[in-house]
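next comes the sequence, and after it the predicted model I'd like to discuss.
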Amino acid sequence: MYVAMSSPLSSIVLVPGAWHTPDCFDQFRSVLSELNLSSSAVANPSVGDATVSKTLTDDVDNLRSVITQLIEQEDKFITVLAHSYGGMVASGAVKDLGYAERKRIGKRGGVVMVVYLAACAIPEGMTVVQSCGGSPAPWWEYKGNQIFANDRNISNPAHTLYNDLPPTMQEQAISKLQPINAACFDMPNSYEPWRDMPCTYIFAERDNCVPLPGQHYFVGLMGDGVATASLSTSHSPFLSQPRELAALVQRAVHEGLKKAGAFD
């Protein structure tokens, strides 16, 4: 069966990082649409939750529900694109949903590729804080049980998250940032997808949030089977270089479908 790039059988699920809501991907999704790539963006329940009741577990369960519905009800070939903290969410959510795993037990559809974008791709049992050396990053703004990232003097998001955007776009992006439950950064990753399914890591070379050496550290922990690509961008290439990022994601989608045998 041949599955064209524009086929409704192929879909990309976008997972935002900490502090970000799904609309951060709006411009990027428009570019994906121009390439005939279907996409959806999820919201992490832990982000913007004033009750501080939602954690990484809720984020994982929510994403897993979205992916499972696409697979079980529509037989989709899924590529997951996870940004920053979203890497933790995606890792836990795709367990047992890989295309090859499902095919072995006679099931259709599944995850054919996980793309980590300047993301936390960390071993099972490790937390975000531990991946930062065991201490919170100095620019995280703790307020009660939440962490913010919009103070110009503490977190300086224009520099930390959007250093390659023009000022007007920086201000627009900063205005949308929401706090995340601090507990999320102290909860361990529950699964390592790279052990069972194709994965790609996209480096953001000018990243001030997850500096490039940290990204290389993550990839080193993932092992030799992970494909890599690179962009000369800040932490948020979906805003600053959406077309260049879309080209890399298109390639990853194609590779995932190829490995799944979708072109046979």
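All right, it came through fine.

okay, CA-based contacts and neighbour counts for the rest of this
Will do.

ok, then the element right after the helix or strand hosting M113?
Element membership for M113 (DSSP states H and E) is strand 110-117. Going down the chain from strand 110-117, the next helix or strand is helix 128-131, by DSSP H and E.

quick one: distance of that following helix to the chain centre.
Its chain's C-alpha centre and that of helix 128-131 lie 17 Å apart, by Cα atoms, centre = their mean, to the nearest Å.

next SSE downstream of that helix?
Downstream of helix 128-131, the next assigned helix or strand under DSSP H and E is strand 141-143.

now that next one: buried residues?
141-142 (16 or more other Cα atoms under 10 Å).

that one packs against which elements?
Packing partners of strand 141-143 (3 or more Cα pairs under 8 Å, 6 or more residues apart in numbering; DSSP states H and E): strand 146-148.

one more structure, for comparison:
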Amino acid sequence: MRTNVLIPGGGAGPGYWSRLVPLLDGEVIALDLPTADPSAGVAEYADLAVEAVGDREDVVVVAHSLGGLTAPLVAARVPARAIVLITAMVPRPGETGGEWWEATGHNALGVDSSDEKAVFYNGVDPEGIAIGDAASRDQSFTPFNTPGQPWPDVPVRFLFCTEDRFFPIDFMRRVVADRLPGAVTGEIPAGHMPMLSHPKEVASFINQA
């Protein structure tokens, strides 16, 4: 049986996947990462993911947003059949998450994320926003300090969200074409939190891995 390991984005607990989990094929492990702990970074997140997988042998590594920094480390250490990235960061080998913003040109976009509801939750209904709020937590900067590792020889699927205000669609298409040219891509008319606004569509994309 396949196992889906869900790596959350920044400052998110496992609860924000709650609408998606029942729709996924196979077993689901929604990771609960120590996001607020300044002593825990990408390596520690990956260790926790690998420990959670244990001896399971058919693994789909799913990562959202900041989780893209952790995904290649996990997929290199478990029997991964695929990596599925949901509007996620795509680091180059040797590039830290902190360097990613300038290197990709995101800083030049001038995205103002001060209004979190408008930027991150566009298209999400009030109940979904409440789910996201309940799952939110502090996020340390530590994961942004680790140099990226080479992407393992594992098939990658990337889900674009065409209404994403934080990672705008034209920006993300350019990043993925440049950094993951072999990825299978799909897109849905969602913002940055598609697991809350479009769980059926997200599940369908993951289930095809």
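Done, it's in. Since the structure is predicted, the reported quantities are computational estimates derived from the model, not experimental observations.

may I have the residues that are in contact with the counterpart of S197 of structure 2 in structure 1?
Using TM-score structural alignment as the criterion, S197 of structure 2 maps onto S240 of structure 1. The neighbourhood of S240 of structure 1, defined by Cα atoms under 8 Å, 6 or more residues apart in numbering, consists of 164-165, 233-234.

closest to A121 of structure 1 among those?
Nearest to A121 of structure 1 among these, counting by Cα to Cα, is S234 at 18.0 Å.

does that closest one touch V210 like I think?
No: contact between S234 of structure 1 and V210 fails when scored by Cα atoms under 8 Å: they sit 9.4 Å apart.

how far out from the middle of the chain is stretch 187-202 of structure 1?
The answer for stretch 187-202 of structure 1 is 11 Å, by Cα atoms, centre = their mean.

give the buried residues for that stretch.
Of the residues in stretch 187-202 of structure 1, 187-194, 197-202 count as buried by neighbour count, 16+ other Cα under 10 Å.

out of those residues, name the ones that lie in strands.
Mapping those onto strands (DSSP state E) picks out 199-202.

in JSON lines: these, plus distance to I122 of structure 1.
Below are those laid out as JSON lines (distance: Cα to Cα, whole Å):
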{"residue": "C199", "distance to I122 of structure 1": "13"}
{"residue": "T200", "distance to I122 of structure 1": "14"}
{"residue": "Y201", "distance to I122 of structure 1": "12"}
{"residue": "I202", "distance to I122 of structure 1": "15"}
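
so which of these is the closest to S131 of structure 1?
Y201 (16.6 Å).

quick one: map the closest one onto structure 2.
Using TM-score structural alignment, Y201 of structure 1 lines up with F158 in structure 2.

distance of that match from V202 of structure 2?
11 Å (Cα to Cα, to the nearest Å).

one more: G98 of structure 2?
Going from G98 of structure 2 to V202 of structure 2 by Cα to Cα gives 27 Å.

the two: which has the busier surroundings?
More crowded of G98 of structure 2 and V202, by other Cα atoms under 10 Å: V202, with 23 against 15.

now do the contacts for that one.
Applying Cα under 8 Å, 6+ apart to V202 of structure 2 gives the contacts 20, 159, 194-195.

swap in L24 of structure 2?
Here L24 of structure 2 is in contact with 4, 203-204, 206-207 (Cα under 8 Å, 6+ apart).

pipe those into CSV and attach distance to T70 of structure 2 per row.
Below are those laid out as CSV (distance: Cα to Cα, whole Å):
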residue, distance to T70 of structure 2
N4, 15
A203, 21
S204, 23
I206, 18
N207, 21
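
helices - which of the residues you listed land there?
Under the assignment DSSP state H, these contribute 203-204, 206-207 to helices.

so which residues of the stretch 1-150 of structure 1 form strands?
10-15, 39-41, 77-83, 110-117, 141-143, 146-148 (DSSP state E, counting those that start in this stretch).

what's the matching range in structure 2 for the last one?
Read that as strand 146-148 of structure 1. So strand 146-148 of structure 1 sits over no part of structure 2, by TM-score structural alignment.

counting by contacts, list what that strand packs against.
When contacts are defined as 3+ Cα pairs under 8 Å, 6+ apart, strand 146-148 of structure 1 sits against strand 141-143, strand 180-181.

so which of these comes closest to M113 of structure 1?
Between these, strand 180-181 lies closest to M113 of structure 1; by Cα to Cα that is 26.8 Å.

quick one: that closest one to chain centroid distance?
Put simply, strand 180-181 of structure 1 sits 17 Å off its chain's centre (Cα atoms, centre = their mean).

against structure 2, where does that strand fall?
Using TM-score structural alignment, strand 180-181 of structure 1 pairs with 139-140 in structure 2.

with adjacent residues omitted, what lies nearest to L9 of structure 1?
K76 (4.7 Å; Cα to Cα, 6 or more residues apart in numbering).

typo on my end, H159 of structure 1
Leaving aside its sequence neighbours, H159 of structure 1 sits nearest to N208 (Cα to Cα, 6+ apart; 7.0 Å).

pretty sure the one you found contacts L161?
Yes: N208 of structure 1 lies in contact with L161 (Cα under 8 Å); the separation is 6.6 Å.

shared neighbours of the two, anything?
Common neighbours of N208 of structure 1 and L161 are listed as 234-235 (criterion: Cα under 8 Å, 6+ apart).

residue in structure 2 paired with V13 of structure 1?
In structure 2, the residue matched to V13 of structure 1 (TM-score structural alignment) is V5.

and if you look at F28 of structure 1?
So, by TM-score structural alignment, F28 of structure 1 is matched to L20.

quick check, its match in contact with A203.
Yes: at 6.3 Å, L20 of structure 2 counts as touching A203 under the criterion of Cα under 8 Å.
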